[in-house]
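how would this look folded up:
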Amino acid sequence: MNIQHNPAVADLTTFPISTRWPAKHPDRIQLYSYPTPNGVKISIALEELGLPYEAHKVTLADADVKSPEFLSLNPNNKIPAIIDPDGPDGVPLPLFESGAILLYLADKTGKLIGKTARDRQIVTQWLMFQMGGVGPMFGQFGYFYAYGGKAIEDARPLERYRNEVRRLLAVLDGQLSERDWIAGDFSIADIAIAPWLRSLETGYQALDAIGWSDFPNVAAYRERFLARPAVQRGLNMPPRD
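Prediction:
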């Protein structure tokens, strides 16, 4: 999909979110996010693609994500979301859902999505693997292991999600046994998956709990990902402080 570009600067003041998070650079992609595993997917992609953007910190507090201004952009009250002032047909495009945004940015630039139509489907397959499996299951495991759910005496929820995390890690470890990146070349699939691998340590302090050493290919993959300069920049956008 080729997206046409319009050099005219869009009027973003027509978007209600601009009343709370005004654009200083309305010619750039506006990113409304927080540096969680889902949030940094988009800042990393923007850094990797070299697209100019302006990052607005939207915390996970109800005062931000459930504010009328943010809900006007994402009625599902979750970060990240974007407005591209240079959207299809020259019309600004608001988007939410990290997977949808990754696909849009890849299609907009023709990068990080493979070189052929076949490549694109393989990349999309692994992106959906993250969206439907890694993200939800890792998140549930983190809740029961490190956050509010750890107070629940019944051990079955934690064990269920721990086993599912290990199963998903085994799938990834097998896929990475003969390649550096999950779908061949570095792609949006890696940008979707690797931040969740990082969260097992930085968010949940759970590497020992899930038997991280059992997945050497995944461990090496995470380190390759984190060594990329664009990834390092994107991990801290927007800054927490």
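
Please make it C-alpha for all contacts and neighbour counts, starting now.
Will do.

what residues does the longest helix along the chain touch?
Counting residues, the longest helix in the chain under DSSP state H turns out to be helix 156-175. Counting by CA atoms under 8 Å, 6 or more residues apart in numbering, helix 156-175 makes contact with 133-134, 137-138, 140-141, 144-145, 182, 210-211, 215-218, all of which sit outside it.

next up, for comparison:
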Amino acid sequence: MIMMMLIARQRGTMMARHDNQRDERTAMELYTAGTGNGQRAAIAVNECGVACTMHVLNLAQGDQRKPDYLKINPTARIPTLIDPDGPGGQKLTLIQSWAILYYLAEKTGKLIPSDPAARARTYQWLGEAASDMAPTAQNIFFLGNRMPEKVPQSAIKFYEDRLVTQFRAADDQLARTPYLTGSEISIADLGLYPIYAGRKALIDGAGLSHVTAWGDRVGARPGVQKGMKLES
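Coordinates of the predicted model:
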């Protein structure tokens, strides 16, 4: 009996070691940084619950232009996701935070509604956030912080007003449902959240109370909090 127990324990240890080795081989890698795009990808990793090693780059010091990183992503931008167990069991390297968000949701079967109408609304809000709201927020940042010459405040205010108008549509939707596509959180909410968080004072100051309440709900999620801190 004792011998059988020892053999069983040894087998269990060997199986656990094998599983750990397999996890190490199949763990993803995310190269990211403290920007809205970098946070979006990190949120996706955490909310989808995938095993992933996080590499945080220092953009101010030029980590994204170092030879080792350029071999991974020649565009010298973040984020970059490496999935050693991609489609067909082949390694996949993927850039663009919106693509990473969608890929991880599809791979894990999480955060995409099964209802066709809700799924269509999810894609609608993803498009709205990626093609309209994110560029507007980026214009505010670049005009206010990165232009070589001083930009008139009226130009910055133009984009601030535009962003508030865009979020007003979200506020109208969130007056009817707790999340953008209904009663359950989706990748649409996770994709939009870093934009909101980056301009929280502006948006909350515009009196968009439903967006503010939504931001509190989404921001309270552990996966979102870890993603915003670039943790995994």
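
Superposed, how do the two chains score by TM?
Remark: TM-score between the superposed chains equals 0.82 [TM-score structural alignment, normalised by the length of structure 2]; 212 aligned residues with a CA RMSD of 2.4 Å.

mean shift of the longest helix of structure 1 relative to structure 2?
Compared with structure 2 after fitting, helix 156-175 of structure 1 has a mean deviation of 1.4 Å; criterion: mean CA distance after the TM-score superposition for structure 1.

residues in structure 2 aligned with that helix?
Using TM-score structural alignment, the residues of structure 2 aligned to helix 156-175 of structure 1 are 154-173.

That stretch: which residues count as buried?
156, 159-160, 162-164, 166-168, 170-171, 173 (16 or more other CA atoms under 10 Å).

ok, now which ones touch the residue nearest the centre of structure 2?
Nearest to the mean C-alpha position of structure 2, counting by CA atoms, centre = their mean, stands residue 40 at 2.0 Å. Neighbouring residues of residue 40 of structure 2 by CA under 8 Å, 6+ apart: 97-98, 101, 190-191, 193-194, 227-228.

And residue 98 of structure 1, by the same measure?
Residue 98 of structure 1 touches 38-39, 41-42, 80-81, counting by CA under 8 Å, 6+ apart.

Now go through the residues you listed and say which are in helices.
Checking these against DSSP H, those in helices are 38-39, 41-42.

Distance to residue 29 of structure 1 for these - can I get that in CSV?
Listed next are these as CSV, based on distance: CA to CA, whole Å:
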residue, distance to residue 29 of structure 1
38, 18
39, 15
41, 15
42, 11
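
between those residues, which is closest to residue 228 of structure 1?
residue 41 (13.7 Å; CA to CA).

That closest one matches what in structure 2?
With TM-score structural alignment as the criterion, residue 41 of structure 1 matches residue 40.

what about its match, distance to residue 224 of structure 2?
Residue 40 of structure 2 is 9 Å from residue 224 of structure 2, where distance means CA to CA, to the nearest Å.

Common neighbours of those two, please.
In contact with both residue 40 of structure 2 and residue 224: residue 190, using CA under 8 Å, 6+ apart.

what residues are up against residue 59 of structure 2?
Per CA under 8 Å, 6+ apart, neighbours of residue 59 of structure 2: residue 33.

That one: which element?
For residue 59 of structure 2, there is no helix or strand it lies in under DSSP states H and E.

repeat for the one 10 residues further on
Counting by DSSP H and E, the secondary-structure element that holds residue 69 of structure 2 is helix 67-72.

ok, now residue 77 of structure 1?
Residue 77 of structure 1 belongs to no helix or strand when assigned by DSSP H and E.

surely it meets residue 71?
Yes: the pair residue 77 of structure 1 / residue 71 is scored as a contact, 5.8 Å apart, by CA atoms under 8 Å.

Pick out whichever of those two has more residues nearby.
residue 77 (19 against 16; other CA atoms under 10 Å).

At which residues are the helices of structure 2 located?
2-26, 36-48, 67-72, 97-108, 116-128, 134-145, 153-174, 187-198, 200-205, 209-219, 222-228.

Let me know which of those is tucked in deepest.
Compared across the helices of structure 2, helix 36-48 shows the largest average neighbour count, a mean of 26 (mean count of other CA atoms under 10 Å).

could you check the angle helix 134-145 makes with that one?
Angle of helix 36-48 of structure 2 versus helix 134-145, following axes from the mean of the first three to the mean of the last three CA atoms, to 10 degrees, is 140 degrees.

Quick one: average offset of helix 36-48 of structure 2 versus structure 1, please.
Mean deviation for helix 36-48 of structure 2: 1.3 Å (mean CA distance after the TM-score superposition for structure 1).

Pull the distance from stretch 88-96 of structure 1 to the chain's centre.
Here the centre of stretch 88-96 of structure 1 is set off from its chain's centre by 19 Å, with CA atoms, centre = their mean, to the nearest Å.

of all the helices of structure 2, which lies closest to residue 88 of structure 2?
helix 97-108 (11.9 Å).

quick one: the closest one to structure 1 mean distance?
Helix 97-108 of structure 2 sits 0.8 Å off on average (mean CA distance after the TM-score superposition for structure 1).

Would you check how far apart residue 84 of structure 1 and residue 208 of structure 1 are?
Taking CA to CA, one finds residue 84 of structure 1 at 41 Å from residue 208 of structure 1.

Export the buried residues of stretch 154-173 of structure 2 as CSV, with columns for distance to residue 17 of structure 2.
Converted to CSV, the buried residues of stretch 154-173 of structure 2 look like this (distance: CA to CA, whole Å):
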residue, distance to residue 17 of structure 2
156, 56
159, 54
160, 54
162, 55
163, 51
164, 53
166, 51
167, 49
168, 52
170, 48
171, 50
173, 49
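
dump the residue contacts of residue 52 of structure 2.
27-30, 45, 232.

Can you list which of the residues you listed carry over to structure 1?
Among these, the contacts conserved in structure 1 (both residues aligned by TM-score structural alignment, their matches' CA atoms under 8 Å) are 27-30, 45.

how close does the residue at the greatest distance from the centre of structure 1 sit to residue 143 of structure 1?
Going by CA atoms, centre = their mean, the residue of structure 1 most distant from its centre is residue 153, 32.0 Å out. Separation of residue 153 of structure 1 from residue 143 of structure 1 (CA to CA): 14 Å.
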